[in-house]
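Q: Sequence and predicted structure below; questions after.
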Amino acid sequence: MRHGQGWHSEAVSPNGHQIHDPWLTPTGEQQCRERCENFRRHGQPVVKRGKKIVALPIAEEASDAPCDTGSEVDILQADFPDVVDFDNVKYGWWHHDQELAIDPPSLNARAAKLRRFIRDRPEKEVVLVSHGFFNHYLTGDVNDEGEQTTPWWGETELRTFSFVEGDERAMIRETDESMLRRGAKEEVPRLNRPKERGKSISV
């Protein structure tokens, strides 16, 4: 799932990309409330069930703009006490270098690591809230130059995927139900194939 509308959105702030680690707008908060309502049939929200949201730096956006640069972990802990597990977030995590560099090979490697992390968890279903551009790396929908090959994700848009069985890169395939829900055309490829849409991901 992509996050809701933030103050960095072009629809709200013409130079919003210069805003550091922006909060959601009132519209973005309402989008999230509506998305939560859609999950009511699955029972209580995870937080009310005593579970925590897991914060993962490797799910950050594929950009080094101020709006895509996070805050220090102690600031985040103060903003979201008791509901978020920050064990994977270290001081200085927001620097866009090493594992979090923004060149296409590094982004592909990061996406593969995140897919494996999700695949190897004990839960059968996991909801990931991430960012519009990085989601294309996560799903393998980028070409050799790192340009996306499928449409942008809308604000709080939810797409559903399953893992390709036996794939060492933990590649994912969008489900038919998800394709139908967003009106995707049949000719839009659902799985990254090197001959069709760029190099396969290798780490």
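A: Yep, it's here.

Q: CA atoms for contacts and neighbours, from now on please.
A: OK.

Q: what's the neighbour count on G70?
A: 20 (other Cα atoms under 10 Å).

Q: what's the answer for E125, then?
A: Residues near E125, counting by other Cα under 10 Å: 12.

Q: do you know how far it is from S106?
A: Computed as Cα to Cα, to the nearest Å, the E125 to S106 distance reads 27 Å.

Q: Same question for N135.
A: N135 is 14 Å from S106, by Cα to Cα.

Q: quick one: which of those two has more around it?
A: The residue with more neighbours, out of N135 and S106, is N135; 24 against 17, by other Cα under 10 Å.

Q: what secondary structure does the more buried one sit in?
A: Three-state call for N135 (DSSP: H, G, I helix; E, B strand; the rest coil): helix.

Q: mind listing the strands for this structure?
A: 53-54, 84-85, 161-163, 172-174 (DSSP state E).

Q: Mind putting the ones you listed into a markdown table with distance to H131 and mean neighbour count?
A: What follows is the strands of the chain, written out as a markdown table (distance: least, Cα to Cα, whole Å; neighbours: other Cα atoms under 10 Å):
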| stretch | distance to H131 | mean neighbour count |
| --- | --- | --- |
| strand 53-54 | 15 | 14 |
| strand 84-85 | 18 | 16 |
| strand 161-163 | 16 | 16 |
| strand 172-174 | 17 | 18 |
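
Q: Comparison target below:
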Amino acid sequence: MYTALQSFGPVFKANPDMKLILLPDIQETSDVACDTGSDPSALRKEIEEKGLPVDASLVHEGWNVKTGRYAPTNAAVGARARDARRWLKARPEKEIVMVSHGGVLHYFTEDWENSSQFQGTGWTNTEYRTYTFSDKVDLDDLEGHKLDTDNASLVETVESRERRGKKGPMADREKQKELYKQGVQGWDDQGLQLSTAEREAAKVPAGKEVNGVRV
């Protein structure tokens, strides 16, 4: 929340009626404390007391309980990431800025290229990328499971890829299915299983942060 408010402070100042919308479905993947949000009552109290331009109407009881919809599993994270894409696609705005976390962004964008380049992500701190919704209707997820409606797939723009040193278009969906499997395995090899219990069982040394990047 504060990353978004500080990053776009001038925008909120110039547009006093604009508010940051908190979307529970794009919270980070794991069940560790730093990836778990505050109770709704505490969050709303903080927003009100500080007069923050934030809309927390979508934050509900249980959003910070890592079970069910928010469980630290590939299936649960993938499902809520897909719902977040569908929610954004249905918005009336044509350009939307989303601020989130390096792990869940791979599930949200379904872009798994170099996803293990750093510790649990292929994104650097404060990196931004630009995506558009695909014109194609995909009716399966990256694990091959059938969907009852559009996946709301995203495609990174060529300009965005060039900005970060990548050549050509984003890998197609079939390639992303392969990269997804490699990415999840890569995180497992780093000791970054989504649940605390799995990480403790794996006993892989934790990473560290160097110059603002997890390695």
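A: Good, I have the coordinates. Only a predicted model underlies this, so the values are computations on that prediction, with no experimental measurement involved.

Q: Now the TM-score, please.
A: TM-score of the superposed chains, computed with TM-score structural alignment, normalised by the length of structure 1, equals 0.69; 161 aligned residues with a Cα RMSD of 2.9 Å.

Q: still on that earlier bit, export the strands of structure 1 to a markdown table and append columns for distance to C32 of structure 1.
A: A markdown table is the format used below for the strands of structure 1 (distance: least, Cα to Cα, whole Å):
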| stretch | distance to C32 of structure 1 |
| --- | --- |
| strand 53-54 | 15 |
| strand 84-85 | 17 |
| strand 161-163 | 20 |
| strand 172-174 | 22 |
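
Q: for the ones you listed, which one sits closest to A112 of structure 1?
A: Comparison of those against A112 of structure 1 by Cα to Cα identifies strand 172-174 as nearest, at 10.1 Å.

Q: what stretch of structure 2 does the closest one fall on?
A: Using TM-score structural alignment, strand 172-174 of structure 1 lines up with residues 154-156 of structure 2.

Q: Please identify which of the strands of structure 1 is closest to E186 of structure 1.
A: Closest of those to E186 of structure 1 is strand 172-174, at 11.9 Å (criterion: Cα to Cα).

Q: after superposition, how close is the closest one to structure 2?
A: By mean Cα distance after the TM-score superposition for structure 1, the fitted strand 172-174 of structure 1 averages 0.4 Å away from its aligned residues in structure 2.

Q: For that strand, which outside residues touch it?
A: T139, R159, T160, F161, S162, F163, V164, R190, L191 (Cα atoms under 8 Å, 6 or more residues apart in numbering).

Q: thinking again about what came up before, E99 of structure 1 is nearest to which of the strands of structure 1?
A: Here strand 53-54 is closest among the strands of structure 1 (Cα to Cα), at 18.6 Å.

Q: tell me, what residue is most central in structure 1?
A: When Cα atoms, centre = their mean is applied to structure 1, the residue found nearest the centroid is S130 (2.3 Å).

Q: how about it, what's its partner in structure 2?
A: With TM-score structural alignment as the criterion, S130 of structure 1 lines up with S100 in structure 2.

Q: Repeat that for D68 of structure 1.
A: Counting by TM-score structural alignment, D68 of structure 1 lines up with D35 in structure 2.
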